[in-house]
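Visitor: Following is a predicted model, sequence given first.
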Amino acid sequence: MVETCTACGVPLMVSRELNWEANGVISLTASPRNRMVFFESETIDHVFRGIEELIGVPIERIVIESRSRETRRYIERAFPPEVRRIIDGSESGLEGRMAKMSPEERETLLATMRAITGSIIDIAKNYGYGEQILSELWEQGADFPWRVQRVRNPYSVLFFVADNLGSVEAFEGIEMQARYEKTGEDTYRSEVFPGEHALELRERLKRRRYDFKPGDVHYERCPQCGIPMAVAGRKWDVEAGTIVDPGTGRRMAIFGPFSADAVFDDLESELGEAIPETVIEATRRYIRSAWNTENWNRDGLTFQQMIAVRGLGYLARFEGDRHGLEMLVQNACLHLPMVGTVQALVEMAYRVEASTCEWELADDGDLSIAVKVK
């Protein structure tokens, strides 16, 4: 059962494990150099589809593998080695071990893994990933029922598949592959099976690391759990696994940004230097089509709060005139979607159909953006 704050209704796991810092970073309490974002999740798959439409190349495989690595790292931190060793097949092979188990040993293993799978489902519900459901294999007495997962209203179909893949890999200790199918209205089934990753991705996907700079963002916080009230003000439906912004009706979720950044880096390595601008353009188009009914004539302080609450960084400079906007975001992540989002919001604020955008991401995490309206 998911525990929630009696004052604000946010799951206590969120307030215990995450810290909304004054520098625009949402850090992990147990690992402060690692971060999460609180982001409009509907953007994820729309941007990936937009990229595919613009370049004419499927990117699904790269997205799933990239995200699965972040999930695997998270699960390895969340569950200690002695727990994960229960089904670790990296040395002796789990299939062979299960074949030699007595009925009592098998029953104990399945009961333990069912409890662990339930814990992972609770994590997914806490973070807004949708209503994940135990597969039918548990009732059928299958050997590896944890390898199949079902979900209603996923925050991202591709990330759901990747999360299942990364979770199973974290416990079984061997490389896996994944496939999925749509089984109903916004309902999906994901299956994981042994198989090696694509070697070229294994060698290229890397994290971007830098030391976080300080900031002075102030949050009004829940007096009981400490979560920013701007976060608590979203509508949290824990059973359905959804977080909705009541002001916009948009779905939100908490997830690690490194996997998406790694996807974009790998696409650039594989498909060429035009990929960053393609990501920006795909994001710009989606934001304009999805958010165009809103009034985006916002000031610097509002933008600073918007960016910081989402964990995207610290807005250190914000200068605008009738020709456009210049801004500097420190501790930036998801920089390509952020550039596309800023460009779209500037166009909507200035009520223009097009603009030019220049940007630069420094090694220390400083993101400079300059948008000029036409």
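Guide: Here it is on my side, so go on.
Visitor: Only C-alpha atoms from now on, for both contacts and neighbour counts.
Guide: Noted.
Visitor: which strands and helices sit next to the longest helix seen in the chain?
Guide: Ranked by residue count under DSSP state H, the longest helix found in the chain is helix 103-126. Packing partners of helix 103-126 (3 or more Cα pairs under 8 Å, 6 or more residues apart in numbering; DSSP states H and E): strand 131-134.
Visitor: where's the strand it packs on relative to the chain centroid, distance-wise?
Guide: Remark: strand 131-134 is offset 18 Å from the chain centroid, using Cα atoms, centre = their mean, to the nearest Å.
Visitor: Summarise which helices and strands that strand is packed against.
Guide: helix 103-126, strand 148-152.
Visitor: Could you identify the helix or strand that succeeds the shortest one?
Guide: If I follow you right, that is strand 148-152. Once the chain leaves strand 148-152, the next helix or strand it forms, by DSSP states H and E, is helix 157-172.
Visitor: Between strand 148-152 and the helix or strand just after that next one, find me the angle.
Guide: Helices and strands here follow DSSP H and E; after helix 157-172, the next one along the chain is strand 176-184. Relative orientation of strand 176-184 versus strand 148-152 (axes from the mean of the first three to the mean of the last three Cα atoms, to 10 degrees): 40 degrees.
Visitor: Just the buried residues of strand 176-184, please?
Guide: Neighbour counts over strand 176-184 (16 or more other Cα atoms under 10 Å) mark 176-178, 180 as buried.
Visitor: Off-centre distance for it?
Guide: Chain-centre distance of strand 176-184: 19 Å, with Cα atoms, centre = their mean.
Visitor: Next, give me the two most distant ones among the buried residues of strand 176-184.
Guide: Checked with Cα to Cα, those reach their widest spread between 176 and 180, with 13.6 Å between them.
Visitor: Just confirm residue 38 contacts residue 251, I think it does.
Guide: No. Look at residue 38 against residue 251 with Cα atoms under 8 Å: they stay out of range, at 10.4 Å.
Visitor: for the stretch 201-350 of the chain, what spans make up the helices?
Guide: Per DSSP state H, counting those that start in this stretch, the stretch 201-350 of the chain carries helices over the ranges 229-232, 258-271, 275-291, 300-309, 335-350.
Visitor: Take this one as well and set it beside the first:
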Amino acid sequence: MPGIELCQECKVPKTFSDGQEWMNNGDIVQRLNNKARMAFGECEFLDPLFQMIEQMIGAPIEHMLINLTARASALYLAWLIPAEVRQMVQSKQLEMTPFMEGLTTLAEVSGFAKYERLGMRYENDQDDYCKYRVIDPFSLPLAAGGYVGAVTGVVDGEHAVTYKEILPNTYEFTTHWDKYPTVLKEKLRVRGHNHKEGDIHFERCETCGAPKECSDYEWLLEKGNIRHRRDGRRMVLLSPEMIDPVFTALESELGEIFPAVVVEAGSKVMKGGFNTIDLLDNEACIRHHLAFRGFGNLVEISATPKKMSVRMKDACFFLLLAGMFQAAFEKAYDVDSNIEWEITEETELQLTVTPKRVVLPVTS
């Protein structure tokens, strides 16, 4: 892609390596704003996960995912785009187009999708719109929500998005002025990240400073994809604030059983071939695997066929991690299982997985 410089040593886009810092406690933060946490993880399980959740609760959640992700994305971008800059766009001192082009380019480097601008109007009235062709989104509802959140992050206000599939896996996203549902606005809480020191170390590319593991991935910038060079798994750089607060808000809307539904659905989807945790690896390998993705600091894991205990500090994607560990346990020991988990105020994830008891029929 023109204008995107790759590191000559590890072939990682400099926009990517310069924009993030891998910390020593298993988190990734933006260099320009260390309150903004990021994660770099597999993403092809997300839409199957959302579809399974819908099947389990018997109701659609896509509209809530889009609305909440839009709100979370807008709040997140408010940390990055100064209020005075947004005011200059609103007063027409600055054009909107360069900001949207910059944000969509950043999204392409992050693995969201390929974006092609189709049209845009901003006169601060009801006829305003922003239309892009979006090719191969990493997740349709999250990409749609992130897109409309980007518009909000530039011009403020509240917006909605409509989309239509014009070719297989190719969509037109169009925004318009709207109002976020009050009930969802009240339930969404996005908080900044606070770093805590740890003892995790990465070998670094001597040229750009990114972890050497980044060279295992290929940036297909013409497609807006990031793929593992060996097995082709798709990755995305995503803020946990686009997932964790959304699940919390959905719990408030759908009931206290919702977290258990997410964990169960996540475990089932991961067992279908998406899981990347292998309990046959040693603890150091699993710890490094999770830290590179920015998921947190694994400080304890013990696993036998009778029980697995896990403790992670500074965790994110809590419910997804719980499902991921449960799927790893069931795959390793070929059992069905029960899981209990707790998320502390200090964002520590504690969980226990045990095999389900098999009740044998009583014979006379």
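Guide: Alright, I've got the coordinates. It should be emphasised that the depicted structure is a prediction, and the values quoted were computed from it without experimental measurement.
Visitor: what TM-score comes out when they're superposed?
Guide: Taking TM-score structural alignment, normalised by the length of structure 2 as the basis, the two superposed chains have a TM-score of 0.89; 350 aligned residues with a Cα RMSD of 2.3 Å.
Visitor: and the helices and strands packed on strand 131-134 of structure 1 as TSV, adding distance to residue 63 of structure 1 and mean neighbour count?
Guide: Formatted as TSV, those follow (distance: least, Cα to Cα, whole Å; neighbours: other Cα atoms under 10 Å):
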stretch	distance to residue 63 of structure 1	mean neighbour count
helix 103-126	19	17
strand 148-152	18	23
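Visitor: Would you tell me which of those gets closest to residue 299 of structure 1?
Guide: Residue 299 of structure 1 lies closest, by Cα to Cα, to one member of these: helix 103-126, at 31.8 Å.
Visitor: How far does the closest one sit from its chain's centre?
Guide: Computed by Cα atoms, centre = their mean, the chain-centroid distance of helix 103-126 of structure 1 equals 23 Å.
Visitor: Could you check the angle it makes with strand 148-152?
Guide: Using the same axes, to 10 degrees: helix 103-126 of structure 1 against strand 148-152 is 30 degrees.
Visitor: relative orientation of helix 103-126 of structure 1 and helix 157-172 in degrees?
Guide: Using the same axes, to 10 degrees, helix 103-126 of structure 1 lies at 140 degrees relative to helix 157-172.
Visitor: which residues does the residue nearest the centre of structure 2 contact?
Guide: Nearest residue to the geometric centre of structure 2 (Cα atoms, centre = their mean): residue 238, 4.0 Å. Residue 238 of structure 2 makes contacts with 38-41, 110, as judged by Cα atoms under 8 Å, 6 or more residues apart in numbering.
Visitor: Need the counterpart of it in structure 1.
Guide: In structure 1, residue 238 of structure 2 lines up with residue 255, judged by TM-score structural alignment.
Visitor: Let me have the helices and strands packed on strand 131-134 of structure 1 in CSV, extended by distance to residue 71 of structure 1.
Guide: Below are those laid out as CSV (distance: least, Cα to Cα, whole Å):
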stretch, distance to residue 71 of structure 1
helix 103-126, 11
strand 148-152, 15
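Visitor: What is the burial count for the nearest residue to residue 137 of structure 1 once chain neighbours are set aside?
Guide: The spatial neighbour of residue 137 of structure 1 that comes closest, neighbours along the chain excluded (Cα to Cα, 6 or more residues apart in numbering), is residue 145 at 4.9 Å. By the criterion of other Cα atoms under 10 Å, residue 145 of structure 1 has 20 neighbours.
Visitor: Also residue 46 of structure 2?
Guide: Residue 46 of structure 2 is flanked by 19 other residues according to other Cα under 10 Å.
Visitor: Against residue 29 of structure 1, how distant is whichever residue in structure 1 pairs up with it?
Guide: Using TM-score structural alignment, the partner of residue 46 of structure 2 in structure 1 is residue 44. According to Cα to Cα, to the nearest Å, residue 44 of structure 1 and residue 29 of structure 1 sit 25 Å apart.
Visitor: Can you find the partner of residue 321 of structure 2 in structure 1?
Guide: Under the alignment (TM-score structural alignment), residue 321 of structure 2 pairs with residue 338 of structure 1.
Visitor: correct me, but residue 374 of structure 1 touches residue 352?
Guide: Yes. The criterion here is Cα under 8 Å, and residue 374 of structure 1 meets it with residue 352 at 7.0 Å.
Visitor: pretty sure residue 20 of structure 1 contacts residue 32?
Guide: No. Between residue 20 of structure 1 and residue 32 there is no contact under Cα under 8 Å: 11.0 Å.
Visitor: of the two, who's got more company?
Guide: Neighbour totals were compared for residue 20 of structure 1 and residue 32, and residue 20 leads with 27 against 13 (other Cα under 10 Å).
Visitor: What lines up with residue 289 of structure 2 in structure 1?
Guide: Aligned counterpart of residue 289 of structure 2 in structure 1: residue 306 (TM-score structural alignment).
Visitor: check which helix or strand covers residue 346 of structure 2.
Guide: Using DSSP H and E, no helix or strand contains residue 346 of structure 2.
Visitor: That one: neighbouring residues, count only.
Guide: By other Cα under 10 Å, the residues close to residue 346 of structure 2 number 10.
Visitor: Quick check: chain neighbours aside, which residue is closest to it?
Guide: Sequence neighbours aside, residue 314 is the residue nearest to residue 346 of structure 2 in space, at 7.2 Å (criterion: Cα to Cα, 6+ apart).
Visitor: Name the member of the contacts of residue 238 of structure 2 that has the highest neighbour count.
Guide: residue 39 (27 neighbours).
Visitor: thought it was touching residue 293?
Guide: Yes. Checked against Cα under 8 Å, the pair residue 39 of structure 2 and residue 293 is within contact range at 5.6 Å.
Visitor: what do these two both touch?
Guide: 27-28.
Visitor: any idea what residue 254 of structure 2 aligns with in structure 1?
Guide: By TM-score structural alignment, residue 254 of structure 2 lines up with residue 271 in structure 1.
Visitor: Now do that match: how many residues are near it, please.
Guide: Count around residue 271 of structure 1 with other Cα under 10 Å applied: 11.
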